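Trainee: I need the structure of the sequence given here:
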Amino acid sequence: MSEQTAQEGTAGIRRVVVVGAGMAGVQTAVALRERGFAGEVSVIGAEPHQPYDRPPLSKAVLLGKAEDSAFDLDFDALGVDLRLGCEVLGARPADHELDTEAGPVPYDVLVLATGAEPVTLPGTEGVPGVHLLRTLDDAERLRPVL
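Mentor: As a prediction, this is how the structure comes out:
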């Protein structure tokens, strides 16, 4: 898509808010910039960590070969407002606003890239030796146990 086509396709859109700072959310923000979108782009993530790739959690991070798997991106240089440690509490589509812990966030276009919740097996909650691995914090808690 050319830069002109991208701008024509987003006419009237001034603000895109992406909820979710994982691979899908980050790639959405990068793709908007690569395709010439000049409006505001915000990425909101509930975790306090820089956005990171999840697959390495069960490999390099868990084994202690890497501290994290953060994406090597300069969000400031991309012109992306990165809001970490900010939980989204709800959306009000009629008002084009998100409700967050930090207050309302207006948007013209909303992208939900929140991933999926892990499926836990019935009867495993609280059982010693059964662990959940989805986040960087989970990997850091699990590393000493292994």
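
Trainee: C-alpha from now on. contacts and neighbour counts both.
Mentor: Fine.

Trainee: who does the helix or strand hosting Val41 touch, helix- and strand-wise?
Mentor: Element membership for Val41, per DSSP states H and E: strand 40-45. Applying 3 or more CA pairs under 8 Å, 6 or more residues apart in numbering; DSSP states H and E, we find strand 40-45 packed against strand 15-19, helix 23-34, strand 80-84.

Trainee: Could you dump the ones you listed into a markdown table and include mean neighbour count and distance to Leu136?
Mentor: Output for the helices and strands packed on strand 40-45, formatted as a markdown table (neighbours: other CA atoms under 10 Å; distance: least, CA to CA, whole Å):
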| stretch | mean neighbour count | distance to Leu136 |
| --- | --- | --- |
| strand 15-19 | 22 | 18 |
| helix 23-34 | 18 | 14 |
| strand 80-84 | 18 | 14 |
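
Trainee: Now the second one, please; I'll put the structures next to each other:
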Amino acid sequence: MKYLILILPLFLVGFEQAPIDANKLIEKNGIYYEADNLNAFTGTLVHYYEGGRVKERAGYQNGTREGLRETFHENGQLFEKENYKDGELSGLFQGFYDNGQLWWQGQAKNNLRNGALQAFYANGQLKYQGQHRDNSQEGVWQYFDEDGNLGKPDAI
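Mentor: As a prediction, the model looks like this:
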């Protein structure tokens, strides 16, 4: 019985659906459908650059985004990383420079920026930070120069 429990997860992984090229789906009113049978798409959708590198990879459930969405720079480095719940941006979202360095990060809920947001210079120094509420800046925002020196705060 112990062996069955250990092997079962490996067996189930083999049935995971392979990523689907976005060109094989139809998008209508924000919902993706399988072109051959018009069923709402569930799985991983992939967009490619002309050269064949992955441009975007995103999870879908019943035609809408669900789970992880990643976009990539043309050099293959991660550009954006976001999470979706019920088709809406939710939780941590991040952006990266084409060298892999963190560019920004924040929190979202119900498709709106909510909570702390930070942005960074390409050298890794903090550029600015503050709070969002329902996509609007809130409170005091701090701005820094590329050497990390605090500039004049900006009250919203």
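
Trainee: Give me the TM-score for these two chains.
Mentor: Here the TM-score for the pair of chains, by TM-score structural alignment, normalised by the length of the first structure, is 0.22; 59 aligned residues with a CA RMSD of 5.2 Å.

Trainee: between the helices and strands packed on strand 40-45 of the first structure, which one is nearest to Leu112 of the first structure?
Mentor: With distances scored as CA to CA, the stretch of these nearest to Leu112 of the first structure is strand 15-19 (5.0 Å).

Trainee: Report the angle between the closest one and strand 80-84.
Mentor: Here strand 15-19 of the first structure runs at an angle of 30 degrees relative to strand 80-84 (axes from the mean of the first three to the mean of the last three CA atoms, to 10 degrees).

Trainee: Taking strand 40-45 as reference, get the angle to strand 15-19 of the first structure.
Mentor: Using the same axes, to 10 degrees, strand 15-19 of the first structure lies at 10 degrees relative to strand 40-45.

Trainee: Strand 15-19 of the first structure vs helix 23-34, what angle?
Mentor: 160 degrees.

Trainee: Which secondary structure elements does strand 15-19 of the first structure sit against?
Mentor: Going by 3+ CA pairs under 8 Å, 6+ apart, strand 15-19 of the first structure lies up against helix 23-34, strand 40-45, strand 109-112.

Trainee: thinking again about what came up before, which helix or strand lies directly C-terminal to the strand holding Val41 of the first structure?
Mentor: Counting by DSSP H and E, the next helix or strand C-terminal to strand 40-45 of the first structure is helix 75-78.

Trainee: which outside residues touch that next one?
Mentor: 30, 33, 81-82 (CA atoms under 8 Å, 6 or more residues apart in numbering).
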